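# give me the fold of what follows.
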Amino acid sequence: MMTCTPLFLCYLLSLSYCLCLEPISISTGVYFGATAGLAAIYASSSWMKCAVYECCNQALDPIVARNSIKYDFGDKLKSDFKKKLHGQHIAESIVANALIKHMKDKEPRKALVFSFHGWTGGGKNFVSYLIARNIYFKGMKSSYVHLITATEKFPDPTKAPQYKLELIEFIKSKLSECGRQLFIFDEIDKVPSGIIEGLTQFLEYSIEPKEQSKAIYLFLSNIGGSEIARVTYNFYMNGMNREEIELRDIESLMNLHAFNEEGGLKKSSLIHKSMIDFFIPFLPLEKKHVQRCVVDYFQEKYNITKKVNDRLVIEIADELDYFPVDAKVYSKSGCKKVARKVDMRVD
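All right, here's what the predicted structure looks like:
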């Protein structure tokens, strides 16, 4: 005996609705009746698809919503930034607010583009992960999230023209499926020259709303890391809190270095034509921030609660290398080595 699932019953009901309509007249009744029936079938099939597969639209039905994009992510993302992103007040404020406004706009005129700058371990990849996790139910595994690592995707500089065409086709294909895509370009400073220029057609401002303008692009690089560290240290030496650093204190420096240093954005029209909306600095992390990363990892990996002033937490943070040599204020690797250090201490 065949088992009737709720999805199958929904389909039958919509089909019977179509077949049982009584024509109002030969000319109009059949047309409108058939149209309404087909619409019901389409709506039903769309519901069934989104109940099983990931969907681009926003949904209120709890069964469908679990596979849909989370447009109400704002409060959760801000909470995650506040609790888990340490020492990056500029990113915490600007990134969250810009994302919220972009996702609330049903017909944006331009794709949202960030360029994240700073030394390794500062949180660039972590912020990308939090963005994906809060907007898409499947997070980094979502079919709408694409991590493009330069050394993996573009290993041969002599094939730059070929890579550029392949990138254009790839993005076109993904945008045709859903405008709300997230493209993360890691190691943008290692992308061969010319490839990123292929993105200009997707990032330009449009007078008319386009599906491609709903997308989000993240460029991650170490470019400008030294200048960011220099500005941060100058504030420290002048007795100022790092939280007093504003985007305007560093943004022009990042823009300049990204445009002139070797890498995917060198002499790029993306910068020249102001297609990058925000240059976000990731400041070097102090020991207190590293200690918070240690506490977070203990909790998330081992469900062990620690405090930042716990002796073991301090010992693990002390194992990392710090600079400058005479002051030892900032971690050379940020929080990148924390996981390995903690793992070595847990039996």
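
# CA atoms for contacts and neighbours, from now on please.
Will do.

# which parts of the helix or strand harbouring residue 200 are buried?
Under the criterion of DSSP states H and E, residue 200 resides in helix 200-203. Neighbour-count burial for helix 200-203 flags 202-203 (criterion: 16 or more other Cα atoms under 10 Å).

# residues making contact with that helix?
110-113, 212-213, 269-270, 275 (Cα atoms under 8 Å, 6 or more residues apart in numbering).

# 6 Å instead?
With contacts defined as Cα atoms under 6 Å, 6 or more residues apart in numbering, helix 200-203 is touched by residue 111.

# and the next helix or strand past it?
Taking DSSP H and E, what comes next after helix 200-203 is strand 216-221.

# relative to residue 259, how far out is the residue lying closest to residue 257 once chain neighbours are set aside?
Among residues not flanking residue 257 along the chain, residue 224 sits closest, at 5.8 Å (Cα to Cα, 6 or more residues apart in numbering). Remark: distance between residue 224 and residue 259 (Cα to Cα, to the nearest Å) = 10 Å.

# ok, those two, which is more surrounded?
Between residue 224 and residue 259, counted using other Cα atoms under 10 Å, residue 224 has the larger neighbour count: 24 against 20.

# what about the strands in the stretch 201-347 of the chain?
Using DSSP state E, counting those that start in this stretch, the strands of the stretch 201-347 of the chain run over 216-221, 278-281, 322-323, 330-331.

# I misspoke; the intended subject was the stretch 1-150 of the chain.
112-117, 145-149.

# which of those sits most buried?
strand 112-117 (a mean of 23; mean count of other Cα atoms under 10 Å).

# who touches it?
Residues contacting strand 112-117 (Cα under 6 Å, 6+ apart): 216-223, 276-282.

# which of these has the most neighbours?
residue 281 (30 neighbours).

# look up how far residue 162 lies from that residue.
Taking Cα to Cα, one finds residue 281 at 32 Å from residue 162.

# and for residue 243, the neighbour number?
With other Cα under 10 Å as criterion, residue 243 counts 12.

# count of neighbours near the closest residue to it other than its chain neighbours?
Nearest non-adjacent residue to residue 243, counting by Cα to Cα, 6+ apart: residue 89, 6.5 Å away. For residue 89, the neighbour count with other Cα under 10 Å is 20.

# gap between residue 89 and residue 108?
Counting by Cα to Cα, the gap from residue 89 to residue 108 is 27 Å.

# same thing with residue 115?
For residue 115 relative to residue 108 (Cα to Cα), the value is 19 Å.

# excluding residues flanking it in the chain, which one is nearest residue 280?
residue 116 (4.9 Å).

# now do residue 80
Per Cα to Cα, 6+ apart, closest to residue 80 is residue 130, 7.4 Å.

# could you count how many residues lie near that neighbour?
20.

# for residue 320, same thing?
Neighbours of residue 320 (other Cα under 10 Å): 19.

# residues contacting residue 30?
Neighbour list for residue 30: residue 23 [criterion: Cα under 6 Å, 6+ apart].

# could you also give me the structure for this second sequence? I'd like to compare it with the first:
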Amino acid sequence: MRGCVIFTAYFLSSTCFLHLVVCIEPISGISAAAALVAAAFLSGYDVLKSYVTETCGDRWIHNNYTGLPKQLNEKLYGQHLVLRAVNNHIRGHLKSAEPAKALALSFHGWTGTGKNYVSRIVAEHLYKEGMHSKFVHLISATKEFPHEGMVPFYKDQLRAWIEGNITRCSRSLFIFDEMDKMPSGLIDTIKPYLDYYENLGGVNYRKAIFLFLSNTAGGDITQYVYQHWSNGYPRKDIKMADVEKIISRAALNSKTGLWHSELISKHMITAYIPFLPLEKSHVRRCIKDSMVAKGYVLTDDRVESVVEELTFWPESEQVFSVTGCKRVAEKVDYVMEEY
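Here you go, the predicted model:
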């Protein structure tokens, strides 16, 4: 006698359900039915898991490149070159179903100009968990690679780490901070993963994104912008091509993490992106954002009191902030203790 079993499983208050009808022959079909039921349970478990645990799928990786330019425009000050470059490169990479290679953007500029800030905004718009996502990886050169004499060990460590993470999720984001302090030659380890290979050892690395953050060329960029300002030209007239030359020359000649690197000689870096020194007007906007975020009453006098606690350069003209917006939050707290 032939019979049918109806099997239904509900998850998350019927948000997700499985409905399975199994028709079997007596005895001989029992094992087949058991296998089908087990498969249904496993499938339901995978669906349920994707709801409660971060997985490498569209539910957790948004690729929200439409919201990225809006956030950058609203919260990143004085960086017109960064706005266009980051938005266009990220958008172009994500819109391609099969990118030609992994995206590699090298951020350069003085401290406090927004390199880490932009990295965080990118992470927040691509991953539901932002910087807390297990597919976003922040590597500090001074913390992870402190000893020059251990480069061979670090190379093995870095290679295994990148391969393991991209094998788990091809849409991974890697942020290398303090590249200028990385031991020379170490970064060449990742060259194969930035190349044009369709797969390497059976793994596709071309969907990954690498961001390299460095103070290299910060002084040269500042000198160029100061000269531009001294000649009376508007800041927004500065072109990417002019500053990119300064960065690539500094990266080649200064003993930093990219010095003599194959990433440069083999043209593995997608773009060198300059972060210009911030002027007082930009720092004032950072101060206002910080005061509002901390719940302080915002007044012009209080903003100027914070400005007076910061250092600007050159001494005679007081144009550019020495530390950008990096020390703004602590100076806001310090000043507001007096009110």
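
# okay but the residue nearest to residue 257 of structure 1 is in contact with residue 254, surely?
Yes - contact criterion Cα atoms under 6 Å: residue 224 of structure 1 and residue 254 qualify, at 5.4 Å.

# need the strands of the stretch 1-150 of structure 1 in JSON lines with distance to residue 310 of structure 1, can you?
Shown next, in JSON lines, are the strands of the stretch 1-150 of structure 1 (distance: least, Cα to Cα, whole Å):
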{"stretch": "strand 112-117", "distance to residue 310 of structure 1": "32"}
{"stretch": "strand 145-149", "distance to residue 310 of structure 1": "36"}
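
# and the residue nearest to residue 80 of structure 1, what pairs with it in structure 2?
In structure 2, residue 130 of structure 1 lines up with residue 121, judged by TM-score structural alignment.

# repeat that for residue 214 of structure 1.
By TM-score structural alignment, residue 214 of structure 1 lines up with residue 207.

# residue contacts, its match?
Applying Cα under 6 Å, 6+ apart, the residues near residue 207 of structure 2 are 102, 170-171.

# and residue 300 of structure 1, by the same measure?
Here residue 300 of structure 1 is in contact with no residue (Cα under 6 Å, 6+ apart).

# also residue 148 of structure 1?
184-185.

# same thing but 7 Å
By Cα atoms under 7 Å, 6 or more residues apart in numbering, residue 148 of structure 1 lies in contact with 184-186.

# could these be laid out in a markdown table, adding distance to residue 136 of structure 1 and secondary structure?
Shown next, in a markdown table, are the contacts of residue 148 of structure 1 (distance: Cα to Cα, whole Å; DSSP: H, G, I helix; E, B strand; the rest coil):
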| residue | distance to residue 136 of structure 1 | secondary structure |
| --- | --- | --- |
| 184 | 14 | strand |
| 185 | 18 | strand |
| 186 | 19 | strand |
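
# of those residues, closest to residue 333 of structure 1?
residue 186 (17.1 Å; Cα to Cα).

# distance check, that closest one against residue 125 of structure 1.
8 Å.

# quick check: the closest residue to residue 190 of structure 1 other than its chain neighbours vs residue 196 of structure 1, distance?
Spatial nearest neighbour of residue 190 of structure 1, chain neighbours left out: residue 263 (5.2 Å); criterion: Cα to Cα, 6+ apart. Residue 263 of structure 1 is 10 Å from residue 196 of structure 1, where distance means Cα to Cα.

# aligned to residue 312 of structure 2, what sits in structure 1?
Residue 312 of structure 2 maps onto residue 322 in structure 1, by TM-score structural alignment.

# how many neighbours does that match have?
20.

# next up, the contacts around it.
Contacts for residue 322 of structure 1 (Cα under 7 Å, 6+ apart) come out as 328-332.

# which residues touch residue 77 of structure 1?
96, 134.

# rerun at 8 Å
96, 130-131, 134.

# got it, and residue 217 of structure 1?
111-114, 182-185.

# swap the cut-off to 6 Å and go again
Residue 217 of structure 1 touches 113, 182-184, counting by Cα under 6 Å, 6+ apart.

# gap between it and residue 322 of structure 1?
32 Å.

# repeat for residue 128 of structure 1
25 Å.

# also residue 260 of structure 1?
Residue 260 of structure 1 is 28 Å from residue 322 of structure 1, by Cα to Cα.

# since we're on the closest residue to residue 318 of structure 1 other than its chain neighbours, how many residues are nearby?
Nearest in space to residue 318 of structure 1, with sequence neighbours left out and distances taken as Cα to Cα, 6+ apart, is residue 287 at 7.9 Å. Close neighbours of residue 287 of structure 1, defined as other Cα under 10 Å, add up to 21.

# what's the closest of the strands of the stretch 201-347 of structure 1 to residue 150 of structure 1?
strand 216-221 (10.3 Å).

# if I take the closest one and strand 145-149, what angle do their directions form?
20 degrees (axes from the mean of the first three to the mean of the last three Cα atoms, to 10 degrees).

# spatially central residue for structure 2, please.
By Cα atoms, centre = their mean, the mean C-alpha position of structure 2 lies nearest to residue 119, the distance being 3.8 Å.

# so who does it touch?
So residue 119 of structure 2 contacts nothing (Cα under 6 Å, 6+ apart).

# equivalent analysis for residue 60 of structure 2, please.
Contacts of residue 60 of structure 2 (Cα under 6 Å, 6+ apart): residue 128.

# that one and residue 86 of structure 2: what is the separation?
22 Å.

# swap in residue 9 of structure 2?
On the measure of Cα to Cα, residue 9 of structure 2 and residue 86 of structure 2 end up 45 Å apart.

# same check on residue 227 of structure 2?
25 Å.

# check residue 100 of structure 2 too.
In terms of Cα to Cα, residue 100 of structure 2 sits 18 Å off from residue 86 of structure 2.

# between the two, which is the more surrounded one?
residue 86 (21 against 15).

# structure 1: which residue goes with the more buried one?
Counting by TM-score structural alignment, the partner of residue 86 of structure 2 is residue 95.

# then residue 291 of structure 2?
That one, residue 291 of structure 2, aligns with residue 298 by TM-score structural alignment.

# next, count neighbours for the nearest residue to its match once chain neighbours are set aside.
Computed as Cα to Cα, 6+ apart, the closest residue to residue 298 of structure 1 that is not its neighbour in sequence is residue 304, at 5.3 Å. Residue 304 of structure 1 has 11 neighbours, counted by other Cα under 10 Å.

# residue 342 of structure 1 versus residue 304 of structure 1, what's the distance?
Taking Cα to Cα, one finds residue 304 of structure 1 at 11 Å from residue 342 of structure 1.

# do the same with residue 214 of structure 1
Distance from residue 214 of structure 1 to residue 342 of structure 1, by Cα to Cα: 40 Å.
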